[in-house]
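K.L.:
for reference, the sequence and a predicted model appear below.
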Amino acid sequence: MRAAVLEEHGEPLSIEDVDAPEPDPRGAVVEVEACGVCRSDWHGWQGDWGWLGLETQPGQILGHEPAGHVVAVGDDVENVSEGDHVAVPFNLGDGTCHECRRGHSNTCENVMPLGFVPPVQGAFAEQVHVPAADHNLVSLPDGVSSVDMAGLGCRFMTSFHALAHRADVSAGDWVSVHGVGGVGLSAVHIADALGANVIAVDLKDEKLEHATELGAVETVNAADVDNVAAEVKAIADGGANVSMDALGIETTSQNSVQSLGNRGQHLQVGLTTQDEQGMISVPSDAMVMQEIEFIGSLGMPPTRYDEIFRMVATGKLRPADVVSETIGLEDVTAKLEAMTDYETEGIPVIDEF
């Protein structure tokens, strides 16, 4: 099968013919019909996250936002069948640990991040193997396309979990989103669907325009103001109730925290680069005086995807609106290179392998 393989960090991916995967007893093989290209793939391509033990190695197939149809299942798989239309979450759980049994498989004690470590080769390929298939695979509703659902395995569901499960977002709350790439645009759309008033913050007007189309009631171009946090506070009549750093650099994280009013909640969703290596300073005195919460949020348990699907069915959520373009496997490197300067918008999706 054809796959895009990492040869060297920061260098073009190699399009190669590699062996197709075979399912292990608890696993399944999915024919990939669509796969998003995510900033997390950019992190892996750059060789980030060594401080988390997740630095990608040469020979790794990246890609962690696939959707497609099951083409083979292992002998011990009970609830997944050939032909099932599925999405694959990026944070694969083993289904047996304490966290998985409690419904928190996104923080599985033996988590396997799809496309970042050798045991789980990624989905920039014609097929991908998914371990613990009964636990990890998510059946998609009838009538949806794989392209429209490609971002569901990472960016869209990550934003949903953060806003719907980790924070307390109520109707009429002010929610600011700092960085409106794929995660941020998803967050704008989801927060709007939850009834919040959304303020989108970014450096590029075209991204802010897209955020407005997805429900942002106000936007702030960080390049045009001296103090982003003060601008958000002025719009939100004293400060946002919930604020998200959807990018993962020190500036956006600090702006997010400082945009909050009393008893506000900061959501840290973006992961850092080599510049920060997981360490970002925070205004701790202000957080104490204002009783601000700093909340980390990772992925989403697949058992809760039905919440998204029920909102999709009624038209309240439209994941397809965050998909910006479709590309071929050969175009992945160009998209990763564009992410270095934040030049991509929304979710680019591979649909030609």
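P.N.:
That came through, no problem.

K.L.:
going by C-alpha atoms from here, please, whenever you check contacts or count neighbours.
P.N.:
OK.

K.L.:
got the contact list for the residue nearest the centre of the chain?
P.N.:
The centre of the chain sits closest to Arg155, judged by CA atoms, centre = their mean, with a distance of 2.3 Å. Contacts for Arg155 (CA atoms under 8 Å, 6 or more residues apart in numbering) come out as Cys38, Gly182, Val183, Ser186.

K.L.:
put this beside the first:
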Amino acid sequence: MQAVVLESHGEPLELTEVPTPDPAPDGVVVDVEACGICRSDWHAWKGHGEWVDDVPPEGQILGHEPAGVVVEVGDRVRTLEAGDRVAVPFSLGDGTCSRCRNGHGNVCPNGTALGFEPAGQGAFADRVAVPHADYNLTVLPEGLDATTMAALGCRYMTAYHGLAHRADLTPGDWVAVHGCGGVGLSAIQIARALGARVLAVDIREEALEKAAELGAQATVHGDGDVPRTIRERTSGGAAISIDALGIEETCRNSVDCLASLGQHLQMGLTTGAERGEIPLPTDSMVGREIDFLGSRGMPPTRYDELLRFVESGAIDPAELVTRTVPLREVPDRIAAMDEYDAVGIEVCEP
């Protein structure tokens, strides 16, 4: 089969012929119908993450936001069969540890990150193998197409998990979103659906226009004193603020724009400039009792909750999809992220 393989960090990606995977006894093989193209793929390609021992090895198949059809089933799988259309999370739990048993499979200590580790070869390919399938996979509702499901990949899930499960969002709260890429726009749509008032920040007018289209009541250009502007527009500061980009400036702006008792949600991963370390105004955070929270994907056991939200019409991930491309164009689309010029979510349809 064909796949996008990381041959060398930072060097051009190419479509390569690789062996078709077989299912593990507790796993399945999924025929990929669609897979989101994410900034985390760009981080993987660049070789970012050595500061947390999280650099994908050379030879890794990339791609971590797939949906598709089960075509092969391992002997120990009990809840799935060939022909099932499924959602595949990127944070794969083992289904047996205390984290998984208590609903936190996205941080399973024995888990596998799809598309980032040899044990989890990715989905920029014709087919992808998924371990511990009974625990990790969710059958898609009738009528939910694969492209929409791919848009629900790590960015949308991370935003939903952060706002619905990690933060204490109350209808009417002001939520500030710093960076209107895929995860930022996802957060805007979700926050609006949860009853929040949203203020979007970016340096690109096109991204701010998309944010307004998705429900942001206010937009702020990223030049200038962003925290002060947000505090003025929200009459004292945001209740929840999200760094959806992962650079020092947006993280600091997010913390500084909060009202007292506010909550900062970190969703963007840092680049080689920050190397996982961002200085923060600790004394100010203590004085205002600011919470600093992280959000990484979503527990597989809560997928049904998100899918019901989609089925109800409260959220529509398809609104975020701005481009679909064939597998052969994935290398160019990942390389284009050097310029931060993509708006919305791009999806590969092999």
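P.N.:
It's in. Computed from a predicted structure; not experimentally measured.

K.L.:
and the contacts of Arg155 of structure 1, which of them are in helices?
P.N.:
Gly182, Val183, Ser186 (DSSP state H).

K.L.:
measure the last one to Ala72 of structure 1 for me?
P.N.:
For Ser186 of structure 1, the distance to Ala72 of structure 1 (CA to CA, to the nearest Å) stands at 32 Å.

K.L.:
now swap in Glu218 of structure 1 and tell me
P.N.:
Relative to Ala72 of structure 1, and taking CA to CA, Glu218 of structure 1 is found at 48 Å.

K.L.:
look at these two and report which has more neighbours.
P.N.:
Using other CA atoms under 10 Å, the more surrounded residue of Glu218 of structure 1 and Ala72 is Ala72, with 20 against 17.

K.L.:
for the more buried one, give its distance to Ala20 of structure 1.
P.N.:
From Ala72 of structure 1 over to Ala20 of structure 1 the distance is 11 Å, taken as CA to CA.

K.L.:
try Glu250 of structure 1
P.N.:
Separation of Glu250 of structure 1 from Ala20 of structure 1 (CA to CA): 41 Å.

K.L.:
try Ala222 of structure 1
P.N.:
Note on Ala222 of structure 1: its distance to Ala20 of structure 1, by CA to CA, is 46 Å.

K.L.:
in terms of neighbours, single out the busier of the two.
P.N.:
Taking neighbours as other CA under 10 Å, Ala222 of structure 1 and Ala20 compare with Ala222 leading, 20 against 15.

K.L.:
now the nearest residue to the more buried one once chain neighbours are set aside: how far from Arg318 of structure 1?
P.N.:
Residue nearest to Ala222 of structure 1 in three dimensions, not counting chain neighbours: Leu203, with 5.2 Å by CA to CA, 6 or more residues apart in numbering. Distance of Leu203 of structure 1 to Arg318 of structure 1, given as CA to CA: 25 Å.

K.L.:
ok, these two, which is more surrounded?
P.N.:
Neighbour totals were compared for Leu203 of structure 1 and Arg318, and Arg318 leads with 21 against 16 (other CA under 10 Å).

K.L.:
contacting residues around the counterpart of that one in structure 2?
P.N.:
Taking TM-score structural alignment, the alignment pairs Arg318 of structure 1 with Asp316 from structure 2. Asp316 of structure 2 makes contact with Val310, according to CA under 8 Å, 6+ apart.

K.L.:
please redo it, this time with the cut-off set to 10 Å
P.N.:
Thr148, Ala151, Leu152, Ser186, Gln189, Ile190, Ala193, Leu214, Phe309, Val310 (CA atoms under 10 Å, 6 or more residues apart in numbering).

K.L.:
and the fifth one, how many neighbours?
P.N.:
If you count neighbours by other CA under 10 Å, Gln189 of structure 2 ends up with 27.

K.L.:
surely it touches Val198?
P.N.:
Yes. Gln189 of structure 2 is within contact range of Val198, at 9.0 Å (criterion: CA atoms under 10 Å).

K.L.:
give me the common contacts of the two.
P.N.:
Common neighbours of Gln189 of structure 2 and Val198 (CA under 10 Å, 6+ apart) are Ala211, Ala212, Gly215, Ala216.

K.L.:
can you redo the residues you listed as JSON lines with distance to Ser260 of structure 2, secondary structure and neighbour count?
P.N.:
As requested, the shared contacts of Gln189 and Val198 of structure 2 are exported to JSON lines (distance: CA to CA, whole Å; DSSP: H, G, I helix; E, B strand; the rest coil; neighbours: other CA atoms under 10 Å):
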{"residue": "Ala211", "distance to Ser260 of structure 2": "26", "secondary structure": "helix", "neighbour count": "32"}
{"residue": "Ala212", "distance to Ser260 of structure 2": "27", "secondary structure": "helix", "neighbour count": "19"}
{"residue": "Gly215", "distance to Ser260 of structure 2": "25", "secondary structure": "coil", "neighbour count": "19"}
{"residue": "Ala216", "distance to Ser260 of structure 2": "22", "secondary structure": "coil", "neighbour count": "25"}
